[in-house]
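Chemist: Predicted model, plus sequence, below.
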Amino acid sequence: MRLLTNPEEEKLKVLTENSISLTLIEPTENGLKKSIMDATGTVRNYLRKNNFHDYNLQAQGPENKIIIDALIYETDKVNKSRTSLYRPKTKKGDPRIWFSGLTKYSNPNDILALIAFEGKLHVLNLTQLPIEQLIDSAIINPIKELIEEINFIENAVSKELLNMLTNLAKGGPILSMVNADTSVGRTLETALGIDINSSKLPDYKGIELKSFRANKGNRKNLFAQVPNWKLSKFKRSAEILNAFGYWREEDFKLYCTVSAITTNSQGLTLKVDPDINQLIENSNQKGVGDFVVWTLDKLHQRLLEKHKETFWVAADTIYDDGKEYFQYKQVEHTRKPIVSQFDILLEQGIITLDHLIKRNSKGRVVEKGPLFKIKPNSLDLLFPPSNIYNLIL
């Protein structure tokens, strides 16, 4: 695809600011004549990740063509179209896509935004349409209606959860369930009626809940992810514990933070190697060196899975008669982390890794991590601008 012009970039920015997930495609002169466009890797990935279509599962030939409804937008009306998704028998069956009637609404090398929504592909010509004026217009128009409908549906769950949190906060401080660092989160989820489990999926209808004590200034937990043992020198957590663990009273454990900018007291450090797309943990212990590996792709995947949408809930702690209470007071609402920033923040020591490994009384090795955490007040380095809501006035 060609480089976007400045006006096209501005229109893309406006759609992004309105939380619209989309992909771009450029019909060529030859493509318009033959009614055919290449479904580029970017387009294919977008359709697959939005559960719209997976070309990898599609066989070649016209008999395996998929036809789906589409809508092509003008400033004042919407035109019905049909999306053809297919792989020809020729060559390697390179994926193709086409929209019926497209030649009426696009010139060669225009940039089209494709939006997968409600089982249809919505087509907006970024080159020709005055996107910002249409969205901001006081007069109802098809594009404004589309954006508002998408936002309404996307925000319905977050509004529901925010109302639940507001009502909870109005009830005053809540007694901590247990005496533990994790109690601030467990207490909140229990109060909201959310089952506490070890699932890697978000907590509430696609929204991840992360609670923290506002007065502690601790790092915020992003996600847990074990290394890729197949690519690693060490093949299990027990080997890490045996190599670097220590005794604390009756426990043999390894509880430590590992960073890319310093070597910790166990001699451990992180290295980001973009050439081979890996995060590597290294020991300065003779004969050990690089001992475990994570692929950056896997870490990116976990970040996107866990934090597509997140409520970071701050709580004040109140002590009364030796018991801890939580007054949940503020929510920071983030969406869609910027994956490319993750690697940079690792390199800068803003995102770090925590080992939480110990051998229990039965001799079994228990691993609660490794946990990837981000420094306090650094969410804006990983996420687009967030919304902050006060739960109590």
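Modeler: Looks like it arrived, so ask away. Numbering: from 1, shown residues only.
Chemist: hey, let's count contacts and neighbours off CA atoms from now on
Modeler: Noted.
Chemist: where exactly do the helices run in the chain?
Modeler: 6-17, 29-34, 41-49, 131-136, 142-170, 183-191, 237-244, 296-306, 339-347 (DSSP state H).
Chemist: could I get these as JSON lines with mean neighbour count and distance to Leu85?
Modeler: Formatted as JSON lines, the helices of the chain follow (neighbours: other C-alpha atoms under 10 Å; distance: least, C-alpha to C-alpha, whole Å):
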{"stretch": "helix 6-17", "mean neighbour count": "15", "distance to Leu85": "25"}
{"stretch": "helix 29-34", "mean neighbour count": "13", "distance to Leu85": "15"}
{"stretch": "helix 41-49", "mean neighbour count": "16", "distance to Leu85": "10"}
{"stretch": "helix 131-136", "mean neighbour count": "16", "distance to Leu85": "27"}
{"stretch": "helix 142-170", "mean neighbour count": "15", "distance to Leu85": "23"}
{"stretch": "helix 183-191", "mean neighbour count": "20", "distance to Leu85": "43"}
{"stretch": "helix 237-244", "mean neighbour count": "17", "distance to Leu85": "46"}
{"stretch": "helix 296-306", "mean neighbour count": "17", "distance to Leu85": "26"}
{"stretch": "helix 339-347", "mean neighbour count": "17", "distance to Leu85": "29"}
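Chemist: I'd like these laid out as a markdown table, including distance to Ala315.
Modeler: Compiled in a markdown table, the helices of the chain are given as follows (distance: least, C-alpha to C-alpha, whole Å):
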| stretch | distance to Ala315 |
| --- | --- |
| helix 6-17 | 29 |
| helix 29-34 | 57 |
| helix 41-49 | 35 |
| helix 131-136 | 37 |
| helix 142-170 | 10 |
| helix 183-191 | 8 |
| helix 237-244 | 33 |
| helix 296-306 | 21 |
| helix 339-347 | 26 |
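Chemist: With respect to Gly101, which of those helices lies nearest?
Modeler: With distances scored as C-alpha to C-alpha, the stretch of the helices of the chain nearest to Gly101 is helix 29-34 (10.0 Å).
Chemist: Contact partners for the residue nearest the centre of the chain?
Modeler: Among the residues of the chain, the one closest to the centroid is Leu304, at 2.2 Å (C-alpha atoms, centre = their mean). Applying C-alpha atoms under 8 Å, 6 or more residues apart in numbering to Leu304 gives the contacts 336-337, 339.
Chemist: burial of the nearest residue to Met1 once chain neighbours are set aside, as a residue count?
Modeler: Spatial nearest neighbour of Met1, excluding adjacent residues (C-alpha to C-alpha, 6 or more residues apart in numbering): Glu26 at 6.0 Å. Glu26 has 21 neighbouring residues, counting by other C-alpha atoms under 10 Å.
Chemist: how far away is Glu26 from Asn6?
Modeler: Applying C-alpha to C-alpha, to the nearest Å, the value for Glu26 to Asn6 is 16 Å.
Chemist: Check Asn79 too.
Modeler: 27 Å.
Chemist: Quick check: the most far-flung residue of the chain relative to its centre vs Asn155, distance?
Modeler: What lies farthest from the middle of the chain is Asp321; by C-alpha atoms, centre = their mean that is 41.5 Å. Asp321 is 41 Å from Asn155, where distance means C-alpha to C-alpha.
Chemist: want to compare, so here's the second one:
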Amino acid sequence: MRSLTAIEELRLKVLTKNSVELTLIEPTETGLKKSIMDATGIVRNYLKEKSVHDYSVQNQGPQDKVIIEGSFIGEFKLISSKVSLYRPNTKKGDPRIWFSGLGKYANANDILALVWYSDLLYIMNLSQLPIEDLINSSVVNPLKDVVEDIQRDELSISNELLVMLRKVAQKPVLSMVDADTSVGRTLETALGIDINSSKKPDYKGIELKSFREKRGNRKTLFAQVPDWKLSQFKSSAEILDEFGYWREEDFKLYCTVSAINRNSQGLSLKVNSDINHLIENSDKPKVGDFVVWELEQLHSRLLEKHKETFWVSAESKFEDGKEYFQYKEVEHTKKPIVSQFDILLEQGVITLDHLIKRNSKDKVVEKGPLFKIKPNSLDLLFPPSEKHMLI
């Protein structure tokens, strides 16, 4: 796809600011003449993430073509379209997409924004449509209606969760287990949310992160193992064997690693922006750089996990030797600023925690590595947030 013009970039920012998730595609002159377009990687990923279509499991040939409903957004009306998703028998079945009636809506090399909402694929011409004027117009128009519906849906889910949290916060809740993670597990159980190891957000697209207040604890952003193919060490077991230590009956490596200093195990992080890698390094000459994360992968995890997040603080109270949580406040963040992530790594604001242990069955268990951000630093990574008192 070609580079966006200044006006197209501005229009894209307006849509993003209004919480519209989208992907972009560019019809070529040849494509318009032949009624055919390549379904590029970003288009395929978007359709898959939205559970619209997965080209990777689609067979080749016209008999397996999938047709979905689409609609071109004009300044004053919507124009129906049939969207074809298919893999031809020729050219190794390269994924294709086509919109019926596209030739009347767009010129060659216009940039189109695709938006999946309410079981319909909306197509808007980013090159021609006055996006900002239409959204801010006092006159009813199709784009304004769609954007307002999307925003209303987003707000309804966050309000729904907020009501649920306020019910839980009416009285202290007995901790489920004696562990640092209990503050989150207890809240999810009280809300009726299944506890699992999924990397997806917890509640209808909203991630829940709970923490005990007054501890100055760092907040967990996400967990992500290194890219073992790029790394000298090929498993968490190798890391444990090299840097682990005995604590009573456990052989473990529980430590924080930062880019601004070395920890007691001699470990530190470094960001190599030239090759877009985060590298963990040991001061042992025979080891040196031993594991690698691709920064793009970390960015993807951040965006996947924290598109929208409720950070819930709880007061910890003890009665008769048992811990209770009084959930008190929510900080609501949206859409992290990915470009800040690397800077905060370099500044030691975002750090990494190893949580590796060999259990009694000689099995290595890795609960991380966890990427965490210092307390009171969310505003360095996220746009302005909203705070809500629960009690």
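Modeler: Right, received. Where do you want to start? Remember, it's a predicted structure, so these values are computed and weren't measured experimentally.
Chemist: what about stretch 33-44 of structure 2, start to end distance?
Modeler: 23 Å.
Chemist: what do you get for stretch 29-48 of structure 1?
Modeler: Using C-alpha to C-alpha, the two ends of stretch 29-48 of structure 1 sit 27 Å apart.
Chemist: circling back: which of the contacts of Leu304 of structure 1 lies closest to Thr42 of structure 1?
Modeler: Val339 (15.4 Å).
Chemist: Could you find the closest non-adjacent residue to the closest one?
Modeler: Leaving out its chain neighbours, Val339 of structure 1 is closest to His300 (C-alpha to C-alpha, 6+ apart), at 6.1 Å.
Chemist: separation between that neighbour and Ser259 of structure 1?
Modeler: Relative to Ser259 of structure 1, and taking C-alpha to C-alpha, His300 of structure 1 is found at 18 Å.
Chemist: for Lys216 of structure 1, same thing?
Modeler: 20 Å.
Chemist: who's more crowded, the two?
Modeler: Higher neighbour count among Lys216 of structure 1 and Ser259: Ser259, with 21 against 10, using other C-alpha under 10 Å.
Chemist: which residues sit in contact with the more buried one?
Modeler: 269-270, 346, 349, 351-353.
Chemist: In structure 2, what residue corresponds to it?
Modeler: Matched to structure 2 by TM-score structural alignment, Ser259 of structure 1 sits across from Ser258.
Chemist: do Lys220 of structure 1 as well
Modeler: Checking TM-score structural alignment: Lys220 of structure 1 goes with Lys219.
Chemist: do you know how far that match is from Ile79 of structure 2?
Modeler: 47 Å.
Chemist: These two - which one has more neighbours?
Modeler: The neighbour comparison of Lys219 of structure 2 against Ile79 (other C-alpha under 10 Å) goes to Lys219, with 20 against 14.
Chemist: follow-up on the earlier one: can I assume the residue nearest to Val339 of structure 1 is in contact with Pro337?
Modeler: No - look at His300 of structure 1 against Pro337 with C-alpha atoms under 8 Å: they stay out of range, at 9.4 Å.
Chemist: What separation do you get for Leu344 of structure 2 and Gln232 of structure 2?
Modeler: 25 Å.
Chemist: Which residue, other than its chain neighbours, is closest to the equivalent of Lys80 of structure 1 over in structure 2?
Modeler: When structure 2 is aligned by TM-score structural alignment, Lys80 of structure 1 is paired with Ser80. Spatial nearest neighbour of Ser80 of structure 2, chain neighbours left out: Ser71 (4.4 Å); criterion: C-alpha to C-alpha, 6+ apart.
Chemist: How about the contacts made by that neighbour?
Modeler: Taking C-alpha under 8 Å, 6+ apart as the test, what Ser71 of structure 2 contacts is 78-82, 120-123.
Chemist: ditto for Val183 of structure 2
Modeler: 175, 210-212, 314, 325 are the contacts of Val183 of structure 2 under C-alpha under 8 Å, 6+ apart.
Chemist: could I get the residues you listed as CSV with neighbour count and distance to Thr16 of structure 2?
Modeler: Shown next, in CSV, are the contacts of Val183 of structure 2 (neighbours: other C-alpha atoms under 10 Å; distance: C-alpha to C-alpha, whole Å):
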residue, neighbour count, distance to Thr16 of structure 2
Ser175, 20, 39
Ser210, 24, 27
Phe211, 24, 30
Arg212, 20, 33
Ala314, 22, 32
Phe325, 23, 37
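Chemist: Nearest to Ser51 of structure 2 among these?
Modeler: Nearest member of these to Ser51 of structure 2, counting by C-alpha to C-alpha, is Ser210, at 28.9 Å.
Chemist: do you know how far the closest one is from Gly31 of structure 2?
Modeler: Taking C-alpha to C-alpha, one finds Ser210 of structure 2 at 50 Å from Gly31 of structure 2.
Chemist: Please apply the same query to Val14 of structure 2.
Modeler: Taking C-alpha to C-alpha, one finds Val14 of structure 2 at 28 Å from Gly31 of structure 2.
Chemist: Could you do Arg358 of structure 2 as well?
Modeler: From Arg358 of structure 2 over to Gly31 of structure 2 (counting by C-alpha to C-alpha), the distance is 57 Å.
Chemist: What of Glu148 of structure 2?
Modeler: Glu148 of structure 2 is 33 Å from Gly31 of structure 2, by C-alpha to C-alpha.
Chemist: swap in Lys334 of structure 2?
Modeler: 37 Å.
Chemist: repeat for Leu121 of structure 2
Modeler: 20 Å.
Chemist: Leu302 of structure 2 now?
Modeler: 35 Å.
Chemist: thinking again about what came up before, what's the most distant pair in the contacts of Ser259 of structure 1?
Modeler: Thr269 and Ile351 (12.6 Å).
Chemist: quick one: the strands in the stretch 51-200 of structure 1?
Modeler: Secondary structure of the stretch 51-200 of structure 1 (DSSP state E, counting those that start in this stretch): strands at 66-73, 78-86, 96-99, 112-117, 120-125, 174-175.
Chemist: now do the stretch 251-391 of structure 2
Modeler: Counting by DSSP E, counting those that start in this stretch, the strands of the stretch 251-391 of structure 2 are 267-272, 277-282, 289-294, 308-319, 322-334, 350-358, 364-366, 370-373, 386-389.
Chemist: right, and these - which one's nearest Leu165 of structure 2?
Modeler: strand 322-334 (8.1 Å).
Chemist: List of residues touching the closest one?
Modeler: So strand 322-334 of structure 2 is contacted by 168-169, 171-175, 178, 183, 306-318, 382-391 (C-alpha under 8 Å, 6+ apart).
Chemist: same check, this time on stretch 106-125 of structure 2
Modeler: 2, 4, 8, 20-29, 32, 50, 68-74, 105, 126-128, 150.
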